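Participant: no sequence for this one, just the structure:
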């Protein structure tokens, strides 16, 4: 059996697979060579070997980029799994010394404020390291690309559970994995003296008052607005801010007439810091409430699934959330 395997693998080089994986992401030989720190000719030779081995063009040159063939699309997830497993096996010999290690995280800003306040100290403890270089940046429209290109280890954000949404998990790139941390249906937040509290809390009140909107990936509307549009209504968004916490802080102003919508999980933080706030359920049907449910997820590149460092980071984040829910 060993002789047969040797015969099958003769001439097969893992560097070919690594080149394939990076070309698939970069869509160019030059981009792949920069990522791997080798000459473009080396990448071209590995690509030529792949084409010969599989008797397939693998990537087709277009004026702007290399496009994977249908066979390459089928091959990609299997190669990613193989590379991830190989890296995991290579790291099993011993636990690395993490001192001096650089960790790059991308989080929606309210996570750091509300739930992940101890992320730095928790990582130091889990990695048994006195000195870590931890960089945390705010989630933005380019964050998925940063994870794909290895500029960030892990991202934490909210995705929409409605299958029609462009932000549904099924719409993520094929090389991005996600784990659901928890689910949340947002609530309405107003200050205790808001005139809305003197009225019957119903859909008419919800739609009548002006709203404070949130800018997420340069958009101020989300699946809630899609659902309202489908039944012939539209929110009056007259103020847009960067995140949920800012929206609630503004809504806490006694002179503020607008209402804010923010995750329900933020309520303990809000009531501890803004004592004059009231939380109300969004007055919509159960069907619509189900559609606007938000999935909070941790995102990472598929090739990092078995990477020890990445697993530790994800485990640390998951433990932080599980201890609160």
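Facilitator: On my side now, so go ahead. Computed from a predicted model, the values in this text were never measured in an experiment.
Participant: From here on, just use CA atoms for contacts and neighbour counts.
Facilitator: Will do.
Participant: And the strands in the stretch 201-325 of the chain?
Facilitator: Counting by DSSP state E, counting those that start in this stretch, the stretch 201-325 of the chain has these strands, from start to end: 210-214, 236-241, 259-262, 277-281, 294-301.
Participant: Figure out which of those strands is closest to residue 87.
Facilitator: Nearest of the strands of the stretch 201-325 of the chain to residue 87, taken as Cα to Cα: strand 294-301 at 13.5 Å.
Participant: For the closest one, list every residue counted as buried.
Facilitator: 294, 295, 296, 297, 298, 299, 300, 301 (16 or more other Cα atoms under 10 Å).
Participant: want to compare, so here's the second one:
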């Protein structure tokens, strides 16, 4: 099908090329061979009379014309999907549907198991794919790589609808044999201890919690251990004099597993975290996603 002499099938290829900025990865994304993707790029270059992607060192970068096309092309494809591709009805007991959710390891640990269990009984034909969030989760959502995103409230985008799922507080965790903290945990004890923290960056960056802590108290925690997951923090204080500040549900789960840890109320006031569900604005009327959101809210009330 053509519109103003443009083969509309090329819009899908254009979106993949502008997003991936790599011919091989773009081809994998839309299930085309590398030669076929290269051919699509050549046709797009001819239509727009622009190179669109140009080599810069070992990478490909977008031309100014390509930068200007990036958001409008994605917007067009999303509108097509939300108005034409979606089914006018959804019956969870019989329909098949694949849902992709962007989640953290905290969400996976405390929330996804009861949600998936609920979906298994109510919608046996539904598939659920959990994907790790990158440093820009809202961009993942906007690129249509996921149906929904679960993140703390402060990271949601004002461009898309969202709702609060549940609130979470924090606890401090130490080893039961910690020689320096027995009986009570004071603020001085907290500052004196080495800290175990989660760091998703892979680089020596100050985590978000530490940015808030430094701004609030004017001091830095002494970070001695970093880990790629929040759920691992309680176990990493065992056998040491270190401390971890973790979500309350994770601390309670670690106690249920029988870890030799002591859980303390923090000796400082830490803001409550509001875990939030967000979805793309063009998917707001998707009946299947409406149903999934309702199930998520029900499960959130129970955890």
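Facilitator: Happy to help now that I have it. These numbers come from a predicted model, not from an experiment.
Participant: How alike are these chains, TM-score-wise?
Facilitator: Overlay of the two chains. TM-score (TM-score structural alignment, normalised by the length of structure 2): 0.67; 287 aligned residues with a Cα RMSD of 4.5 Å.
Participant: about what we covered before: the strands of the stretch 201-325 of structure 1: which one's closest to residue 74 of structure 1?
Facilitator: Closest approach to residue 74 of structure 1 among the strands of the stretch 201-325 of structure 1 is made by strand 294-301 (17.7 Å; Cα to Cα).
Participant: Please tell me how far the closest residue to residue 181 of structure 1 other than its chain neighbours sits from residue 266 of structure 1.
Facilitator: In space, and not counting its chain neighbours, residue 181 of structure 1 is closest to residue 297: 5.2 Å by Cα to Cα, 6 or more residues apart in numbering. Residue 297 of structure 1 sits at a distance of 16 Å from residue 266 of structure 1 (criterion: Cα to Cα, to the nearest Å).
Participant: And residue 191 of structure 1, by the same measure?
Facilitator: Relative to residue 266 of structure 1, and taking Cα to Cα, residue 191 of structure 1 is found at 15 Å.
Participant: quick one, which of those two is more surrounded?
Facilitator: Legend: neighbour count by other Cα atoms under 10 Å for residue 191 of structure 1 and residue 266, higher for residue 191 (27 against 20).
Participant: surely the more buried one meets residue 253?
Facilitator: Yes: with contact defined as Cα atoms under 8 Å, residue 191 of structure 1 reaches residue 253; the gap is 7.1 Å.
Participant: Next one: residue 141 of structure 2 from residue 27 of structure 2, what distance?
Facilitator: Counting by Cα to Cα, the separation of residue 141 of structure 2 from residue 27 of structure 2 is 20 Å.
Participant: repeat for residue 104 of structure 2
Facilitator: 28 Å.
Participant: the residue most distant from the middle of structure 2, which is it?
Facilitator: Farthest-out residue of structure 2 from its mean C-alpha position, per Cα atoms, centre = their mean: residue 5, at 38.8 Å.
Participant: check contacts around the spatially most central residue of structure 2.
Facilitator: Taking Cα atoms, centre = their mean, the centroid of structure 2 lies closest to residue 133, which sits 3.0 Å from it. Residues near residue 133 of structure 2 by Cα atoms under 8 Å, 6 or more residues apart in numbering: 102, 103, 104, 140.
Participant: Out of the residues you listed, grab the one that's most surrounded.
Facilitator: Using other Cα under 10 Å as the neighbour criterion, residue 102 leads the contacts of residue 133 of structure 2 with 25 neighbours.
Participant: Check whether it sits in a helix, strand or coil.
Facilitator: What DSSP: H, G, I helix; E, B strand; the rest coil gives for residue 102 of structure 2 is strand.
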